[in-house]
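Student: Take a look and give me a structure for this.
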Amino acid sequence: MSRSSEQFPHQATTTSFHRLAYGSNPFQYSELYVPEGPGPHPVVELIHGGFWRKAYDLTLMQGLAQNLVAQGIAAWNIEYRRIGNPGGAWPGTFLDVAAATDYLNKLDSSYHLDIRRVVAVGHSAGGHLACWLACRHLLPSDSEINTSQTPLRLRGVVSQAGVVDLEQAWQLRLSQNVVQELLQGSPSEQPARYAQASPAALLPSGIPQILVHGSVDDIVPVSISRSYAHKASATGDNVQLLELPEADHFILIDPNSEAWQLTVKGIKRLLG
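Tutor: Next up, the predicted model:
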């Protein structure tokens, strides 16, 4: 599932676009957008949301990818198995996101990427997965979702209205109690899965994190990011909460919005 470099349509600057498979499953692929120039280019890994369900895919993040590459930042827009896909939810969703991230180690020389400067950016359920990536080096060695002894170390993480505390999301019954579907049980039924899959349970990550959340978000309440930021700070993590007045859930992934421009400033700070 790969194709050679081609001119990406509707792009203001010269870029190359590649659809690359990181595994053998049809959903184990990513879109790589590479800027003009010799590089090495910093990379933003984009992780889409949709409450981990198969109805939503990486097209949600394509506008952000195009915006980033026009600013000289490579974008790695990943797809993964979701609830409703064979092998999705626990553990496949986590295994795929980890594998897609680590696949960047194989691309640096061919596509002139600087894998020492990778920031993961995720929206909603993708925000959860981005923050989980920052914590996965803390997983127990026998965890079903720990498959790499040397996971790619991120420079930072940006969570856009992320579901960063799975137990809290379960208590709130978000999206018809979707966390129950993701982890195939409640916290009392699957305590180990909640402990290993929820970023809030794995802190401190040791990796800088920026949480962007709208104050009027009625899909993922801002209280989740507030409580996570408090907990992360208490453990010694470098975490910043950007609470945007009057912003809703989806404005955060509108590349023409002020919310996204503020997010890009944060991304550039993390990249250095």
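Student: From here on, just use CA atoms for contacts and neighbour counts.
Tutor: Will do.
Student: Would you quantify the distance from the residue lying closest to Cys131 once chain neighbours are set aside to Glu167?
Tutor: Of all residues not flanking Cys131 in the chain, Pro199 sits nearest, at 5.9 Å (CA to CA, 6 or more residues apart in numbering). Noted for Pro199: a distance of 10 Å to Glu167, by CA to CA, to the nearest Å.
Student: Please provide the structure for the following sequence as well, for comparison with the first:
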Amino acid sequence: MVADPRSVLTRPAPAPDVTVRYGDQPEQLADLRRPAAPADVPPPLVVVIHGGFWRAEYDRSHTGPLAADLAAQGYPVVQLEYRRTGQPDGGWPGTMADVITGVTTLPALFAAALPEVALAPGGPILLGHSAGGHLALYCAASAPEHVRGVVALAPVADLAEAYRLDLDGGAVAALLGGGPDDLPDRYAAVDPVRRLPIQVPTVLIHGVRDEQVPIGMSRRYVDLARSAGDDVRLVELAGCEHYGLIDPTASAWLHVSMAIRSLSRRR
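Tutor: You can find the predicted model right below:
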């Protein structure tokens, strides 16, 4: 029997070392994990932004296994939580505001909570999956001086197209309150393809077999980003679907680890 790839969403993981708050709302918190061993050269912080089409029923808990794996590889890791649709002030503009606030304040919060862990200068690497990939790209476009690099896994990189395709039954309309014809200013503000160039080194990784977020979305984003002058590349995985990208036991995870390593070596 072939295992259900969605099983990664409920897989248990070791508890984080510390949980901190970056705001006073219930969802404005993050789990911190120290690297398994000290490094000769301080590694960058990796901020994990979970997916789930921005909906309340999906939270950061399903990123526990991958966060634990990254910590075992020697990275300091943060699992960022944020307000989501179906929660008070989730969606426009709270969801996006939370991610910006979290990403820009968490390096200092991590240093205060785990002062024995040295962090590389230059901001964190953002690792976002699906809707979290959208949020990572949006954050890099909005606060590039605070971001070292982005690894976007099957990102919802074109919100207007995702609205037209009705991904996850109206997820984009729930996030922004309507469609691009009704709310053009909101789409212009938060749609990654409309925020180019972001001027942050970026790697997109997408499975060709993805049925949740079509790979064509990443292909179009990369084409437009390159035309705008961004440092961006796309890794296409022929045998991969949507969830293998966040499963540290899957073959796709090697490509994710390699992308993070390549960005961590950049200065």
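Student: Pro199 and Glu167 of structure 1: which has the busier surroundings?
Tutor: Shown here are Pro199 of structure 1 and Glu167; by other CA atoms under 10 Å, Pro199 has more neighbours (26 against 21).
Student: those strands in the stretch 151-267 of structure 2, which residues are they?
Tutor: Listed in chain order, the strands of the stretch 151-267 of structure 2 (DSSP state E, counting those that start in this stretch) span residues 202-207, 232-237.
Student: now the first one: which residue numbers in structure 1?
Tutor: Under TM-score structural alignment, the alignment places strand 202-207 of structure 2 onto residues 209-214 of structure 1.
Student: which position in structure 2 aligns with the residue nearest to Cys131 of structure 1?
Tutor: Under the alignment by TM-score structural alignment, Pro199 of structure 1 pairs with Pro192 in structure 2.
Student: next one: Gln180 of structure 1
Tutor: Structural alignment (TM-score structural alignment) places Gln180 of structure 1 against Ala173 in structure 2.
Student: just checking, Ala131 of structure 2 touches Val156?
Tutor: Yes - between Ala131 of structure 2 and Val156 there is a contact under CA atoms under 8 Å: 5.6 Å.
Student: Could you check which of the two has the larger neighbour count?
Tutor: Legend: neighbour count by other CA under 10 Å for Ala131 of structure 2 and Val156, higher for Val156 (32 against 26).
Student: list the contacts for the more buried one?
Tutor: Ser130, Ala131, Gly133, His134, Ala162, Val213, Met217, Ser218 (CA atoms under 8 Å, 6 or more residues apart in numbering).
Student: Put the buried members of these into a PyMOL selection.
Tutor: Remark: buried members of these, expressed as a PyMOL selection using 16 or more other CA atoms under 10 Å:
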select buried, resi 130+131+133+134+162+213+217+218
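Student: Using TSV, please lay out the contacts of Val156 of structure 2 together with distance to Ala143 of structure 2.
Tutor: Output for these, formatted as TSV (distance: CA to CA, whole Å):
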residue	distance to Ala143 of structure 2
Ser130	20
Ala131	18
Gly133	15
His134	14
Ala162	24
Val213	25
Met217	23
Ser218	21
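Student: Of the contacts of Val156 of structure 2, which is the nearest to Ser251 of structure 2?
Tutor: Using CA to CA, Ser130 comes nearest to Ser251 of structure 2 of the contacts of Val156 of structure 2, at 18.3 Å.
Student: From Pro43 of structure 2, how far out is that closest one?
Tutor: In terms of CA to CA, Ser130 of structure 2 sits 25 Å off from Pro43 of structure 2.
Student: just the helices in the stretch 51-200 of structure 1 please.
Tutor: Ranges of helices within the stretch 51-200 of structure 1 are 62-69, 92-102, 108-111, 125-135, 166-172, 174-183, 191-197, 199-202, based on DSSP state H, counting those that start in this stretch.
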